[in-house]
Structure formats: structure tokens, C-alpha cells
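Undergrad: test case, fold it:
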Amino acid sequence: MAELNKQPKYVKVYNQLLALIETGIYPKESKLPSELQLAKKLGVSRMTLRQGLNLLQEDGLIEIKHGLGSFVTGEGTPINEGLERQGQVLDKLTATSFELVSCELNLRPADHYIDKHFHQRTGQVLDVRRLFQGEKGQAYCFTVVAGPEFESLYPDLTEERIHDWLEQDLYQHSVSSHLHFQVLEETHVLKEQGLTSQFHCVGLVTEKVFGQTGQLLAIHKYYLPVEWISWDVLAKTGY
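TA: Prediction:
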């Protein structure tokens, strides 16, 4: 008869803290005691405690804020539609919401890069640089739109109109998107945009939005601190 493996200590820590949260000893939005106090209370090392805390954070039960401590959310990770549904990407990448801070437009002649990626020759291209503010800090998005897709916006080519078009109208005229994820080191340019990471890395999510005939409508590049990223994909059977 096979022997049952002993439960790892950090799993016991997880279960003990979960019980304390569920019974209201540590209520929602409260701050947990310090690592030193918790480790002593539970009779484990601080390393074991951190492993248990990390599991709780993975399940959405607490939030560990660097330099501030651990805070109870008590909600768990909800099962919601995520990146599998086409639409505004930034809010789906994190557990926070963002507000637009600034939007800069630059209408310029197309170049070889545009012709290569959009597979068409077009006279003009629109660059859009947007800065967003979230609860934890800032995120940055660079967008390129080429071809006749944005010509319907004339003569109302304003920052507010373009932002609304990118967030809503663009997806109404598209049929699919392709997302690519990368982790990059911080750069001086990104720091100038207000992006800082405790790990000195940023997440780059490149979204290509395609129209009904397969033509590329727009390219979005979202930059945000890598420690913020937490996305969901709701997988379903069948096609």
C-alpha cells in the first residue's frame, strides 16, 4: 500500500491563514500582521510563511504590496470572461482599472515599416500615444492605425474622439485580434513615461486587430509593470 505524502508546511500555512480569513479574524481589507509575527504565531520559518502567502495571493485572497505588507481581499479569483473575448485589453491584463491621463496624436506619411506590417501601401498613418493611470501606477500604450479605417473620423480628429474610437468603434469593425506577450527590461524611455517596476521589468502586450477581409486595422502595444499582470482565459470545448 502506497504511503501518503506529508502535506508541505506552506500548504498548512495556507489553510491556517485561510481559516483565519474566513472566520473573520482577519476581515476583508484588513492588513495581516507582519511576517515576523505571523511566522512566530504559526511556528514556521519566514520562507515557509512567504510560500503560503504567495499561494493566497495567487488565489486572489490577499494582495501583497511591496514595502507595505499583505492585505486581505477575501474575494478569491472570479471566473470571468477574459482575453478570449475581443475588446479593450488593458483592464483585462490586471486586477485594476485605468483612467486616461493623456492622448497624443501624430498624423504622418507611411513608411516601409507600415507597408510591411499592414501589407498595403497607404498614404498616411496615425500614431497614438496614450498614458493611463491605475490604482498602482501608470501604463502606456502606443497605437498605429493605417489605411482608410480612421478616415471616417475626419474632420473630428481630436484626442477624445480617437480614444473612444480605439476603445469601442475599432472592435465593432473587426473580427479578430492576435495577442503576443513579452517581458522586457525597463528602458529610459519607459521610465520617462512614468513606468517603474520593482523587478525592473515591464510586460509588453502587442495586439493586432484584423478586419473582415483579414486586413490589419491597428497595432496596439501596451506597456505596464510586469508584477501587475494577471490575466484570465475562459477555455471552452468545441469550436
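Undergrad: only C-alpha atoms from now on, for both contacts and neighbour counts.
TA: OK.
Undergrad: quick one: contacts for the residue nearest the centre of the chain?
TA: For the chain, the residue nearest the mean C-alpha position is Leu93 (2.3 Å; C-alpha atoms, centre = their mean). Contact partners of Leu93, counting by C-alpha atoms under 8 Å, 6 or more residues apart in numbering, are Trp228, Ile229, Ser230, Trp231.
Undergrad: next: His163.
TA: Contacts of His163 (C-alpha under 8 Å, 6+ apart): Cys103.
Undergrad: for the protein, what spans make up the helices?
TA: Along the chain, counting by DSSP state H, helices occupy 9-22, 35-42, 46-58, 90-93, 112-118, 159-164, 170-172, 188-192.
Undergrad: out of those helices, which gets nearest to Gln138?
TA: If you check each of the helices of the chain against Gln138 by C-alpha to C-alpha, helix 188-192 wins as the nearest, at 10.3 Å.
Undergrad: Val202 reaches Val226, doesn't it?
TA: Yes. Using C-alpha atoms under 8 Å, Val202 and Val226 qualify as a contacting pair, with a distance of 4.7 Å.
Undergrad: need the overlap of contacts for those two.
TA: Residues touching both Val202 and Val226 (C-alpha under 8 Å, 6+ apart) are Val183.
Undergrad: for those two, indicate the residue with more neighbours.
TA: Each of Val202 and Val226 has its neighbours counted (other C-alpha atoms under 10 Å); Val202 has more, 26 against 21.
Undergrad: ok, the more buried one - contacts?
TA: Counted by C-alpha under 8 Å, 6+ apart, Val202 has contacts Val183, Leu184, Glu185, Glu186, Tyr223, Leu224, Pro225, Val226.
Undergrad: another for comparison:
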Amino acid sequence: MNDINLIQKPKELRYVTVYNKLFKMINEGTFAEGSRLPTEPELAKFIGVSRTTLRQALALLQDDGLVKNIRGKGNFIVKSKTNKLDGLEKIGHPVYKCIDDVIDDVEFALRIEPSTDYFNQILIKKTAAVVLIDRWYKTKENTVAYTFTLIPIETISKFNINLNNKDEVLKFLENDIYELANNVLTEIKYSTSGNFAAKKHQISSEDKFHLIQETICKDDNFPIVSNKHYLPIKSSSIKLCPVK
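TA: Reported below is the predicted structural model:
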């Protein structure tokens, strides 16, 4: 019988070893959920590695959603449990699905303008006027996401929306359109324009954003609403749960 040649397991990379060590410590509760890790010099000295190796391990932990880096404050252990079980494959509001924080307030601004060639192109048809809506999503008075909404005037008439009633407009945009929709085209892009797109409120200290563009339709191919959602990459995650 011929000898079986076993492939020797390659030596584990140093940063992978550190990653595994920190992963074990986090899951065993050495660092409690929501707590701040020791500073990078302290943690590197404690584990006995260089700061470069430590940062490589921390970057992997951040990718896995176990550690979150907040600029100027340090690295924090992310809570492992979430009630956001479904992803973007199910029709629903992307801000609430993807932002890590709990939204407790929505600031709202509305204006009506004549349509333009750009708006007509987005809406795939000509319309006389459009309703433009800015929404700033807040957590404990801090703005954490921004949405720009474009509504053809026909949508307002079709669904009998009272533009003078803020609560009614918000209910339509936050809830009703996702129940009415039978077709939503969702495009996910990387953007650096979130802060100036959001105008009056800065939504992140970094110019790195997920841009989720929604074209929402009902009954035909013409959108009833078009949304641009800007979510800071450092405080949001995009999940898809495809089923066969």
C-alpha cells in the first residue's frame, strides 16, 4: 500500500493568532458587551505583539461585527444580539434595517418644485411638479442617517396625501409605501457625499457612506416614490438573507 502524504498545516499567521485570542476573550466575557477595549498600546503590550499586528487583528474583528472603532474614543465591543433578523431582500425601510443605532426621532423638511429633466429621468415619465423631502434620522439628538425623497405630484393625488400634515406624510413614507409596493429596485453604492447631501446636519465624522437608492413602484413600472438613503459605513451594515 502506498503511503498517504498528508499536507502539513501552514503556520498560523501572527495576526490570525491574535484575532483568535481576542475572539475567545470576547466570547468568554473577558471584555463585556458595550465596553471599551484597552488602548492599542496597552492591549498590544498585554498580548505581547506589535501594534501593527494588533491592528490587523482588530480590523478582522471589525469586519466580523464584534468590535467597533469610534474615532477619538477607541475600540468597543459590539452587542452580539440584534432584533434585525431580515435584510434588504424583504421590502422595508433601509435606514431602520441597516443602522446600528435605535432611531428615536426624524426631522423633516418638505418643498414643492417644478419638475426638471433630471427628475423626469428618475421617475421614468414627465410630471408637472415634484415633492422633495429631506429626512434626518436621529439617535439621542445626534443625526445618524439622511434620506432624500422625490415624489411625483401624481402620487400625492392618487393616495390623497395631505402635505400640510407632517405625521401623515411621514407615515406614508416610513410605513405605507412599503406595504403598498409590489416592486422595489434597490441599488447599493459607495458614496463620499453623504455629509454635504444632508445639507444642514453632518451625519458622520468620516466621508464614507452606504448609498441605498430605492425606486418604489405599485401596479406599473412608474415609481410612486424615489429615495436616496445615506448611511455612514462605520455605523451601519448591509445584510441580505436570500432563500431558495
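Undergrad: which position in structure 2 aligns with the residue nearest to the centre of structure 1?
TA: Matched to structure 2 by TM-score structural alignment, Leu93 of structure 1 sits across from Cys98.
Undergrad: nearest spatial neighbour of Gly137 of structure 1, chain-adjacent residues omitted?
TA: Leu195 (7.5 Å; C-alpha to C-alpha, 6 or more residues apart in numbering).
Undergrad: got the contact list for that neighbour?
TA: By C-alpha under 8 Å, 6+ apart, the contact list for Leu195 of structure 1 reads Gly137, Gln138, Ala139, Tyr140, Leu224, Pro225.
Undergrad: ok, and the residues you listed in structure 2?
TA: Retained in structure 2 by both residues aligned by TM-score structural alignment, their matches' C-alpha atoms under 8 Å are the following of the contacts of Leu195 of structure 1: Gly137.
Undergrad: among the contacts of Leu195 of structure 1, the buried ones, what's the ChimeraX command?
TA: Buried members of the contacts of Leu195 of structure 1, identified by 16 or more other C-alpha atoms under 10 Å, are gathered into one ChimeraX selection as follows:
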select :138,139,140,224,225
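Undergrad: can I get the contacts of Leu195 of structure 1 in CSV with distance to Gly76 of structure 1?
TA: Below are the contacts of Leu195 of structure 1 laid out as CSV (distance: C-alpha to C-alpha, whole Å):
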residue, distance to Gly76 of structure 1
Gly137, 23
Gln138, 25
Ala139, 25
Tyr140, 28
Leu224, 23
Pro225, 22
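Undergrad: out of the contacts of Leu195 of structure 1, the closest to Phe118 of structure 1 would be?
TA: So of the contacts of Leu195 of structure 1, ranked by how close each gets to Phe118 of structure 1 (C-alpha to C-alpha), first place is Tyr140, at 22.5 Å.
Undergrad: could you find the closest non-adjacent residue to the counterpart of the closest one in structure 2?
TA: The alignment partner of Tyr140 of structure 1 in structure 2, by TM-score structural alignment, is Tyr146. Excluding the flanking residues, the one nearest Tyr146 of structure 2 by C-alpha to C-alpha, 6+ apart is Trp136, at 4.7 Å.
Undergrad: now which residue in structure 1 aligns to the one you found?
TA: Aligned partner of Trp136 of structure 2 by TM-score structural alignment: Leu131.
Undergrad: wait, its match touches Cys103, no?
TA: Yes. Using C-alpha under 8 Å as the test, Leu131 of structure 1 is close enough to Cys103 to be in contact (6.6 Å).
Undergrad: of those two, who's got more company?
TA: Ranked by neighbour count (other C-alpha under 10 Å), Leu131 of structure 1 and Cys103 place Leu131 first, with 21 against 17.
Undergrad: list the contacts for that one?
TA: If you count contacts by C-alpha under 8 Å, 6+ apart, Leu131 of structure 1 has them with Leu100, Val101, Ser102, Cys103, Gln138, Ala139, Tyr140, Cys141, Gln193.
Undergrad: look up how far Lys221 of structure 1 lies from the fourth one.
TA: Per C-alpha to C-alpha, to the nearest Å, Cys103 of structure 1 is found 14 Å from Lys221 of structure 1.
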